[in-house]
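**Student:** Below are the sequence and a predicted model; questions follow.
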Amino acid sequence: MMMDGIDVEQQKRLPNYLLDAAGISIDRMPMLNVIFDRMAASCTDSLQPMAGTPCYFSVNGISNGRVGDIVKDYEGNAVAAVLYAEQWDTRVLIVLDRDFVFTMVEALFGSDGAEPPIDVERSFSNIELRVVQALFERFAKSLQSAFAATSDVTFRLERVETAMASLAIGRSSNMSICANIMLQALFRGGQMFLIIPHSALNPLRQKLAHVVVSDGRASDPNWRGQMESEVQRTEVSLSAVLDECVLSLGEVAQFKVGQVIELNATPRTLARLENNNQVLFWCQIGQLDGYYAMQVADPVDQKREFVDDILSR
C-alpha cells in the first residue's frame, strides 16, 4: 500500500530514520547522566580498598563529539582501552590522561602526596601499563554494572593503546557521546574520557529517555529475614593452599608413583584459604582430633593482593 509515494512500513520507520540522522540529544537522554554517575560511584567504591588514600570519581560533563576530534589532542599524552560490547556489536573507548595514570599509580603504591607530581614528558613504563590494564578491567565492570538497569551488556577489554591513531572503533568522523570523569586524589587528579558511539546508543533511546530509579519503599522485614537466612545457609567450597610450584609440561609428564615434589613451605608457613580463586584469610595449619585443621591467623590485605597481582602479570 502506497501513500504519497511512501509505503506504510516506510512511514512507520520514518521517525526512527529522522532520529538516527539527527544523532543523540543528551538533554533528551537523562538516563545517561544517571549511568555515568553510577559508574563514577562504582569506581570510587572499587578502588577504595586498594589505595592508601581516598580516591574520588565524579562526572565533569557529557558532550557530543567526533571520535577523531576527541582523542586527537591526547596523542602521546594518554593511554586508552578498547572495550568490546558483544550485545551491541560495537566498541567503546576509555581514555586516561597522563595525570590520571601517574596519580593512580602513586595512590595504589602508598604515596601520601608529599612528593610533587611527575612533570616529565616520557613514555609510560611497563609497571604503569600493568596498573592501567588492571584499572581498565575494573572500570569495564563498573560500566557494565552502571548499564545493568538499561541494557544487558558486557564489556570485554580487547587491548590497551598508547597511540591514539590506533583507536579504530569506526570512522573518525562518527559521532559519539563523551563522558568526562574526574579523579581527585593526593591533592591532585586527572581525567577519564568514556567514549560511546551514537550507533550503540541509538537502539536504547527510549530507555535512556526515562530515568530508572530503585524502589524507595521500605522492604518487608519478614521477606528480608528469610532472604538473609537463605543466603547464610548457602554452601561454599573452601580451598587451603599451602604452597605452589611452577613446573614445565615435560616435568609433569615424567611424574612417577612415589615421586616426591618439594615445596618451599614449612609447618609454620601460613596457608591461603580461598573461595572461587579469591583469597579470604591466611591460616595456620595444625591438628585437631587426628585431622588436619586450619586456624585463621590474619585477614587478607586486599590492597597488597591487588598490587601483587599487577606485578605478577
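**Tutor:** Received it, and whenever you're ready, just let me know what you need.

**Student:** Please count neighbours and contacts with C-alpha atoms only from this point.
**Tutor:** Fine.

**Student:** Could I get the buried residue list for stretch 57-75?
**Tutor:** 57-59, 62, 64-68, 70-71, 74 (16 or more other CA atoms under 10 Å).

**Student:** so how far is the first residue of stretch 170-189 from its last?
**Tutor:** One end of stretch 170-189 to the other measures 30 Å (CA to CA, to the nearest Å).

**Student:** What is the distance between it and the centre of its chain?
**Tutor:** In this view, stretch 170-189 has its centroid 15 Å away from the chain centroid, taken as CA atoms, centre = their mean, to the nearest Å.

**Student:** same check, this time on stretch 299-307
**Tutor:** Taking mean C-alpha positions (CA atoms, centre = their mean), stretch 299-307 and its chain are 18 Å apart.

**Student:** Which residues belonging to it are considered buried?
**Tutor:** Neighbour-count burial for stretch 299-307 [16+ other CA under 10 Å]: 303, 306-307.

**Student:** Quick check: longest helix in this structure by residues?
**Tutor:** helix 126-147 (DSSP state H).

**Student:** same for it, what does it pack against?
**Tutor:** helix 30-47, helix 98-108, strand 155-161, helix 302-311 (3 or more CA pairs under 8 Å, 6 or more residues apart in numbering; DSSP states H and E).

**Student:** Got another one to weigh against that:
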Amino acid sequence: MQMTQDGTDTDLMRSRIIERLVGATGDPDRVSAAARSTGIRAIASVQEMLKDRFGTTVDIDLASVEIVRLAEAKPDIASLDVLAVLSAPRMPDALILQLDPMALSLLVAVFFGGDPELPSAPLNRPASGFELDIASVAFEMFALAINGHGPRALGLRIGGLQPLAGPVALKRFTVRDGPGVRIDFSIGTGEAAGRLSAWMPQRVLLEGRGGPEAATAPSEPEEWRQRFGEQVLRSGVRLVATVPLMKMPLGAIAGLQPGQVIEMGEDVRGRARLSVRDRILFECELGKLGQHYTVRVKQAFDARQHVVDGLVADHGRDK
C-alpha cells in the first residue's frame, strides 16, 4: 500500500489492526447513541415503505441496542433464522441482517394481505424459496432504511440480496470478528412478536454517523427538507394527457347529443399536453403504436410563451 502525504492510509491500516487486537473502536456511549438513532430513523422509514407497498401498518419497535463482538452473529447450523450480508466500500460485511422464524411468518402473512394483529405460527422448518423471497424484500427495506441518504449514508450495496438459510448455508457462513453493535427490532406485538437483528461493525457506524463526515452533514431543517422531498417524489399523482380536438361554436356545442362523433383536428398530433393536478408540464406529440395511442414528450411547457402566443392570436383576430 502506498502511503499518502498525510499518512492517512497508514493510520487507517494501523487503526484496523489495533481494532482486531484490542477490540473497542470508540466510546461505548457514543456507539450506542449512534446505533439507537439509526434504529429509530429506520423504523419510520420501514413502516412508510410497508404502508406504501402493501397498504397496511406493521408494529415495528426498537427492542434493544447492544455492544457485541461480530463473531456472535454466526448462528447455530440448526437455526431456522434467515440471514443476509451487505457490503460497503472497504468492508465486505458492513451489515448482517438476521430474521427469526416468528418475524418471517408474520411478514409472509402481511405480504399476502393478512391481518398483522392476528397471531401467526412461527416456522418450524427451514424457509422455502418463496419465503426467502419475502425475507429478501424485508431485508431490502431495512437495509435502505438503515443506510440512510445524503452525506451521512453508509454506502451499503443493497441490490441483489441473497438470503442464507438452512444447515448447509449457515455452516458455510463466516463473519470476521471485531467490535460491533447489534440493533434488535421487534416485529409484531405481544407473544406473536418476532425479531430482526442488524449487526454492524462499530467502525462502519461511526464513520457514517459520527466521523469527520458528520461535520459536513446538513442541519436538521435541511435534513427534514431532504426527507420531505424524498417522500413527495415517491408519492403517486394522476398524469393526464389533453388533446385539443377542434374549434366549434358554442351553439354547436350546446346541440351535441350522446353518441355523436366529433372529428379530431388535422394538427392534433403536435398539440397534446401532459398535466398533473391541472398544471401543464409538457408539450407533447400524439402518436399511435398498433392499436394504442401514445404520447411523446417534446419539450417542457413554457407558460410565458403560451401567454405570448395567446396575445398574438387575439391581436390577429382583432385585425
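**Tutor:** On my side now, so go ahead. All of these numbers come straight from a predicted model, not from anything done at the bench.

**Student:** what TM-score comes out when they're superposed?
**Tutor:** Superposed pair, TM-score by TM-score structural alignment, normalised by the length of the first structure: 0.55. Supporting alignment: 219 aligned residues with a CA RMSD of 4.4 Å.

**Student:** Could you tell me which of the buried residues of stretch 57-75 of the first structure belong to helices?
**Tutor:** Using DSSP H, the buried residues of stretch 57-75 of the first structure in helices are 67-68, 70-71.

**Student:** can you put these in a markdown table and add distance to Asp152 of the first structure?
**Tutor:** Listed next are these as a markdown table, based on distance: CA to CA, whole Å:
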| residue | distance to Asp152 of the first structure |
| --- | --- |
| Val67 | 25 |
| Gly68 | 28 |
| Ile70 | 27 |
| Val71 | 28 |
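
**Student:** List just the nearest of those to Gly286 of the first structure.
**Tutor:** Val71 (57.9 Å; CA to CA).

**Student:** tell me the contacts of that closest one?
**Tutor:** Met164 (CA atoms under 8 Å, 6 or more residues apart in numbering).

**Student:** Distance of it relative to Gly189 of the first structure?
**Tutor:** Taken as CA to CA, the span from Val71 of the first structure to Gly189 of the first structure is 19 Å.

**Student:** just so I know, which of the helices and strands packed on helix 126-147 of the first structure lies nearest Trp282 of the first structure?
**Tutor:** Checking these against Trp282 of the first structure by CA to CA gives helix 302-311 as the closest, at 12.1 Å.

**Student:** Do you have the helices of the second structure handy? List them.
**Tutor:** 8-22, 28-54, 101-111, 129-147, 167-172, 202-209, 220-234, 250-254, 303-318.

**Student:** Quick one, which of those gets closest to Ala272 of the second structure.
**Tutor:** With CA to CA as the yardstick, what comes closest out of these is helix 303-318 (13.7 Å).

**Student:** Give the other helices and strands that that closest one contacts.
**Tutor:** Here helix 303-318 of the second structure touches no other helix or strand, going by 3+ CA pairs under 8 Å, 6+ apart.

**Student:** State the helix or strand in which Gln284 of the first structure lies.
**Tutor:** strand 278-288 (DSSP states H and E).

**Student:** Once you drop chain neighbours, what's closest to Asn180 of the first structure?
**Tutor:** Spatial nearest neighbour of Asn180 of the first structure, excluding adjacent residues (CA to CA, 6 or more residues apart in numbering): Phe193 at 4.8 Å.

**Student:** Ala78 of the first structure -> the second structure?
**Tutor:** Using TM-score structural alignment, the partner of Ala78 of the first structure in the second structure is Asp81.

**Student:** for Thr44 of the first structure, same thing?
**Tutor:** Per TM-score structural alignment, Thr44 of the first structure is aligned with Gln47.

**Student:** can you check Asn174 of the first structure too?
**Tutor:** Per TM-score structural alignment, Asn174 of the first structure is aligned with Gly178.

**Student:** any idea how far the residue nearest to Asn180 of the first structure lies from Ala271 of the first structure?
**Tutor:** 42 Å.

**Student:** Please report the distance of the nearest residue to Ile181 of the first structure once chain neighbours are set aside from Ala168 of the first structure.
**Tutor:** Nearest residue to Ile181 of the first structure in three dimensions, chain neighbours excluded: Val59, at 4.4 Å (CA to CA, 6+ apart). Using CA to CA, one obtains 25 Å as the distance from Val59 of the first structure to Ala168 of the first structure.
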